[in-house]
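S.K.: sequence first, then the predicted structure:
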Amino acid sequence: MTWASYDFAASTYFGVIPVLIFPIFFATVVAPGPSGDLYWGLSVAGAYVVSGLAAPLLGVLADRTRSRLPLMAAATLACCLATAATAAVAPGQVAAAVVICAVAQTGYFLAMSLYESYLPGITTPADSGRVSCFAWSIGFVGGGVALLAVLFIVRTGPSPGAMTSSGFQTSFIVVALMFALFALPALVGLRRIAVPRSASEPILPVLDLMRSWRMHRQVFTLILAACLINSGIVTVLVFSTKFFASNFGASIDRLLVLLLVFHLIAVPATWGFGELADRWSHTRAIIASLVIWAAGILLMILGRGEWVPVIVVVLLATVVGSTQALLRSLLARMVPIGRAAEFFGFSTLSGRASAALGPLTYGAISAATGSERIALVSVFVFMAAGAVVITRLRFEDAAAPHHA
């Protein structure tokens, strides 16, 4: 429960800021028009690349020196400070917005990489799916709490139902404070979790790990599949609210309500997929979730009418947390415990670098064609490729010891 409580804290940021406030902020304040998608995509991609490059180094440092918790606390603080600083960005300050938002996202990504590396040491092969999905479902609760706070800000502002400049500023500061306050007890509690120290001392950790790919062939196969799948997931997460606003006329007030519905459904759905994976099969459960993803994305591209966002939200709520949590727990089953932070750091490097392609591709296509529906088709390429790779994974869920 102590470990999972950080998911609650981190989701007060991730459940609101990058999936709703940042993209709408770019579209209405920083760079109105089609260029907003491109600038927001650049900010997201920059965060993914920087955090991807830094994560393996932090992972090795954490494993060698047992400094996982201080590094995680520092990354958390960086995210909170940058989020609060976004309140000072004025209309038209594109460069400042891109950099500050990227710093906030980078801090979040690095903190989550270190947080997730605790998972192999606190679970067994029999319960890793259940524990990972439980933490993710708790995270949706944290996101719901933050959404309620932002909804209150919107509905009590000078223009009820709409997000004003002051509303953006207040939201950035409130969410930053919530993340910091909720993360503090979680970080204190994590001190009680023992972290094994790795005996190896590679000079170039990423290269050293990549040279040993034959020893960890299945782990690398899983990481490749996760990279491709997460590229699609990231694109949907960072652009869906703006997509609903521009293609279905959804107001900020309605988007907040839709996100609340999303979180309410995601909590039991994510928990349920964790139970299903531990009882059935992680890989089969992931494939099942990808089928639901395909249905939701297709409906976004082809659907018309006010009912479409509601159905899409229900479909995506079922699988957003489930797919990512199951990929996380499957990786936790397969990595060596003593090198967990290193492997999760490498997973972050490859995942962030590849995930950057999703928002960049979407943003470039949207800016070039003026059609977000056409841009969304690109998500299918990433999802389909990930599904193909994961079917090549040869891993027995029922007998999943950690490799030495």
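M.R.: Received it, and whenever you're ready, just let me know what you need.
S.K.: C-alpha from now on. contacts and neighbour counts both.
M.R.: Noted.
S.K.: can you point out the buried residues in stretch 199-209?
M.R.: 205-206, 209 (16 or more other CA atoms under 10 Å).
S.K.: could you do stretch 85-93 as well?
M.R.: 85-87, 89.
S.K.: same check on stretch 69-89?
M.R.: Result for stretch 69-89 [16+ other CA under 10 Å]: buried residues 69, 71-73, 75-87, 89.
S.K.: filter those residues down to the ones in helices?
M.R.: In helices, defined here by DSSP state H, the members of the buried residues of stretch 69-89 are 69, 71-73, 75-85.
S.K.: closest one of these to Thr221?
M.R.: Of all those, Thr221 sits closest to Met72, with 27.2 Å by CA to CA.
S.K.: so how far is Ala317 from the closest one?
M.R.: From Met72 over to Ala317 the distance is 28 Å, taken as CA to CA, to the nearest Å.
S.K.: turn the buried residues of stretch 85-93 into CSV, including distance to Ile301.
M.R.: What follows is the buried residues of stretch 85-93, written out as CSV (distance: CA to CA, whole Å):
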residue, distance to Ile301
Ala85, 35
Thr86, 32
Ala87, 33
Val89, 33
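S.K.: all helices of the stretch 151-300 of the chain, in order?
M.R.: 165-190, 205-211, 217-248, 252-279, 282-302 (DSSP state H, counting those that start in this stretch).
S.K.: what's the answer for the stretch 1-150 of the chain, then?
M.R.: 2-14, 22-25, 35-65, 68-85, 94-116, 119-122, 128-155.
S.K.: would you mind listing the buried residues in the last one?
M.R.: It refers to helix 128-155. 128-151, 153-154.
S.K.: re the thing from before, between the helices of the stretch 151-300 of the chain, which gets nearest to Gly33?
M.R.: Of these, nearest to Gly33 by CA to CA is helix 217-248, at 10.3 Å.
S.K.: quick one: list the elements packing against the closest one.
M.R.: Secondary-structure packing of helix 217-248 (3 or more CA pairs under 8 Å, 6 or more residues apart in numbering; DSSP states H and E): helix 22-25, helix 252-279, helix 307-334, helix 340-355, helix 357-369, helix 372-390.
S.K.: change it to 10 Å
M.R.: helix 22-25, helix 35-65, helix 252-279, helix 282-302, helix 307-334, helix 340-355, helix 357-369, helix 372-390 (3 or more CA pairs under 10 Å, 6 or more residues apart in numbering; DSSP states H and E).
S.K.: try it against this one:
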Amino acid sequence: MILRDLLRRLDWRAWVLQDVGNSAFATTILAVLYPLYYREVLGAGAEASSVLAWWGYVSALSMLLTALLAPGLGALADGAGRRKGALLAATALGVGASAAMGLLGEGHWVWGLALFALGSLGFSFNNVFYDSFLPHLAAPEERAGLSSAGYALGYLGGGTLLVANAALAGFWGEAGFRLSFLSVALWWGLFTLPFLRHVGEPPPSPREPGETWGASAYGRPWRTLLGLRHQPDLLWFLGAFWLYNDGIGTIMRMGVLYGSSLGLGQGTLLGALVATQFVGVPCTILFGRLAGRWGDRRVLLAGLGGYLALCAFIPFVVRPWHFWVLALGVGVVQGGTQALSRSLFASLVPKERSAELYGFYDLSSKFAGVLGPFLFGLLAQLTGSLRMGGPVLGLFFLGGMAMLRRVRAGGRP
């Protein structure tokens, strides 16, 4: 039913295509090719442990900045009725940084980190405003399916471009890597155009008496934060998401560097992670269908249980086929857990404040993401290995699952 509706509804198709576009940044730059290029080309001549550690630190810093700014920017966009404009500005930042990465060469690792931070900010803010349209576009019973379709087709789009970019890098080496970063900018920009044309701007949220447009940027989020104690389901969800999304984001950002630190070849790393994208397409759709039958929360808990098992497996990854098992396992659960997190949160928030509250959703995500990459970077410096990162992340999944069990949404236990 959801795919038939996507063919019928132009605004749904345009919304999903934005996921196809920004997923190119997630695959080529966050997860696979740019980390390899950073370590092997941009970081050439520098101490390897320092290069790896600074990657973790800058990842943490970019997440921290997003976390601090997202709720205020979301409230500003809600109050002004400028959610689409905010999405366009974030997209322009991500697209511009991606294009500039194609200009970097050997030894430019400091510039590479700066552009990575800017691109990550653009990508994160883009997702805040993109996600905020979900409760406006779909009825409660449609949100899990639409969210899952977005993640599934995002996997397909990001994976397709990743295959093409991996071929470029394989044939042309450094020049191919540079072209791949330029292709991300072009791909993301083109797939944003249908969204800007066919997805309507939701009405602005009403202001309180005497509230000015600018004052809403941080006055509203502060009041919302204080009021969370009266919304226990929302509070429990944000706490749970804070914990378990730390693991999801850290695995995505550090996976290639972890495999590379084990001495695995580029062929193994690229092949396994490309396969992960395509495994994610049917598995994400399956998660959405199961959620329609058993509820978002139950299926989400099952997916997090899968992540917990993968964390326990990480210290034993020593051979190429071990990395393949790990990567494919991530592909099975990653898209479904992200899609159901987004749709479950949509059931907890009022539509008129969607951008502000998805800012808190992103804040919860990014504060969690500060700790994971930081711990990986610290472990790399202290032990010379990233191997113990898996068991540490497992604790975050356990805590997140315990808190998620306290959430009641949509009348489902």
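M.R.: Right, received. Where do you want to start? Being a predicted model, the structure only gives us computed values, none of them experimental.
S.K.: TM-score of the superposition?
M.R.: Remark: TM-score between the superposed chains equals 0.92 [TM-score structural alignment, normalised by the length of the first structure]; 391 aligned residues with a CA RMSD of 1.8 Å.
S.K.: any idea what Arg289 of the second structure aligns with in the first structure?
M.R.: Taking TM-score structural alignment, the alignment pairs Arg289 of the second structure with Glu275 from the first structure.
S.K.: whoops, I mixed them up, Gly56 of the second structure
M.R.: Per TM-score structural alignment, Gly56 of the second structure is aligned with Gly41.
S.K.: what's the burial count for that match?
M.R.: 26 (other CA atoms under 10 Å).
S.K.: so what's the aligned partner of Leu224 of the first structure in the second structure up against?
M.R.: Leu224 of the first structure maps onto Gly239 in the second structure, with residues paired by TM-score structural alignment. With contact taken as CA atoms under 10 Å, 6 or more residues apart in numbering, Gly239 of the second structure is in contact with 233, 361, 364-365, 368, 399-400, 403-404.
S.K.: return the residues in contact with the residue mapped onto Ala92 of the second structure from the first structure.
M.R.: Superposed on the first structure with TM-score structural alignment, Ala92 of the second structure falls opposite Leu77. With contact taken as CA under 10 Å, 6+ apart, Leu77 of the first structure is in contact with 71, 83, 104, 107-108, 111, 176, 179-180, 183.
S.K.: so which of these wins on neighbours?
M.R.: Thr83 (30 neighbours).
S.K.: is it true that Leu315 of the first structure touches Gly321?
M.R.: No: Leu315 of the first structure is beyond contact range of Gly321, at 11.6 Å (criterion: CA atoms under 10 Å).
S.K.: quick check: neighbours shared by those two?
M.R.: With CA under 10 Å, 6+ apart as the test, Leu315 of the first structure and Gly321 both reach 266, 289.
S.K.: in terms of neighbours, single out the busier of these two.
M.R.: Counting neighbours by other CA under 10 Å for Leu315 of the first structure and for Gly321 shows that Gly321 has the greater number, 26 against 22.
S.K.: identify the residue nearest that one in space, chain neighbours excluded?
M.R.: Closest residue in space to Gly321 of the first structure, ignoring its immediate chain neighbours: Thr270 at 5.7 Å, by CA to CA, 6 or more residues apart in numbering.
S.K.: just to check, the one you found is in contact with Ala285?
M.R.: No: counting by CA under 10 Å, Thr270 of the first structure stays clear of Ala285, with 11.3 Å between them.
S.K.: common neighbours of those two, please.
M.R.: By CA under 10 Å, 6+ apart, the residues touching both Thr270 of the first structure and Ala285 are 276, 322-323, 326.
S.K.: which stretch of the first structure lines up against stretch 298-315 of the second structure?
M.R.: Under TM-score structural alignment, the match for stretch 298-315 of the second structure is residues 284-301.
S.K.: for that stretch, which positions count as buried?
M.R.: 285-287, 289-290, 292-294, 296-300.
S.K.: now swap in stretch 277-296 of the second structure and tell me
M.R.: 277-292, 295-296.
S.K.: aligned counterpart of Val313 of the first structure in the second structure, please.
M.R.: Aligned partner of Val313 of the first structure by TM-score structural alignment: Ala327.
S.K.: what do you get for Phe179 of the first structure?
M.R.: Per TM-score structural alignment, Phe179 of the first structure is aligned with Trp188.
S.K.: let me see the contact set for that match.
M.R.: 17-25, 91-92, 94-95, 98, 158.
S.K.: how does it look with 8 Å?
M.R.: Residues counted as contacts of Trp188 of the second structure (CA atoms under 8 Å, 6 or more residues apart in numbering) are 18, 20-22, 24-25, 91, 95.
S.K.: likewise for Tyr130 of the second structure?
M.R.: 15, 18, 87.
S.K.: how near is Ala277 of the first structure to Tyr362 of the first structure?
M.R.: Distance from Ala277 of the first structure to Tyr362 of the first structure, by CA to CA: 31 Å.
S.K.: run a quick neighbour tally on the corresponding residue of the first structure for Arg342 of the second structure.
M.R.: Aligning on TM-score structural alignment places Arg342 of the second structure opposite Arg328 in the first structure. For Arg328 of the first structure, the count of nearby residues is 24 (other CA under 10 Å).
S.K.: over to the one 5 residues further on?
M.R.: Around Arg333 of the first structure there are 26 other residues, counting by other CA under 10 Å.
S.K.: ends of stretch 203-215 of the first structure, what's the gap?
M.R.: 19 Å.
S.K.: which residues does it contact?
M.R.: So stretch 203-215 of the first structure is in contact with 56-57, 60, 202, 220, 342, 346, going by CA under 8 Å, 6+ apart.
S.K.: please redo it, this time with the cut-off set to 7 Å
M.R.: Counting by CA atoms under 7 Å, 6 or more residues apart in numbering, stretch 203-215 of the first structure makes contact with 56, 60, 202, 220, 346, all of which sit outside it.
S.K.: closest to Val98 of the first structure out of those residues?
M.R.: Val98 of the first structure has its nearest neighbour among these in Pro56, at 24.0 Å by CA to CA.
S.K.: trace that closest one over to the second structure, please.
M.R.: By TM-score structural alignment, Pro56 of the first structure lines up with Pro71.
S.K.: for that match, what are its contacts?
M.R.: 221, 356-357, 359-360.
S.K.: contacts only, for Ala409 of the second structure.
M.R.: Per CA under 7 Å, 6+ apart, neighbours of Ala409 of the second structure: 347-348.
S.K.: let me know the helix or strand that the equivalent of it over in the first structure is in.
M.R.: Taking TM-score structural alignment, Ala409 of the second structure has Phe395 as its aligned residue in the first structure. Under DSSP states H and E, no helix or strand contains Phe395 of the first structure.
S.K.: rewinding a little: save the shared contacts of Thr270 and Ala285 of the first structure as TSV, and put in distance to Ile229 of the first structure too.
M.R.: Converted to TSV, these look like this (distance: CA to CA, whole Å):
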residue	distance to Ile229 of the first structure
Leu276	20
Ser322	12
Thr323	9
Leu326	12
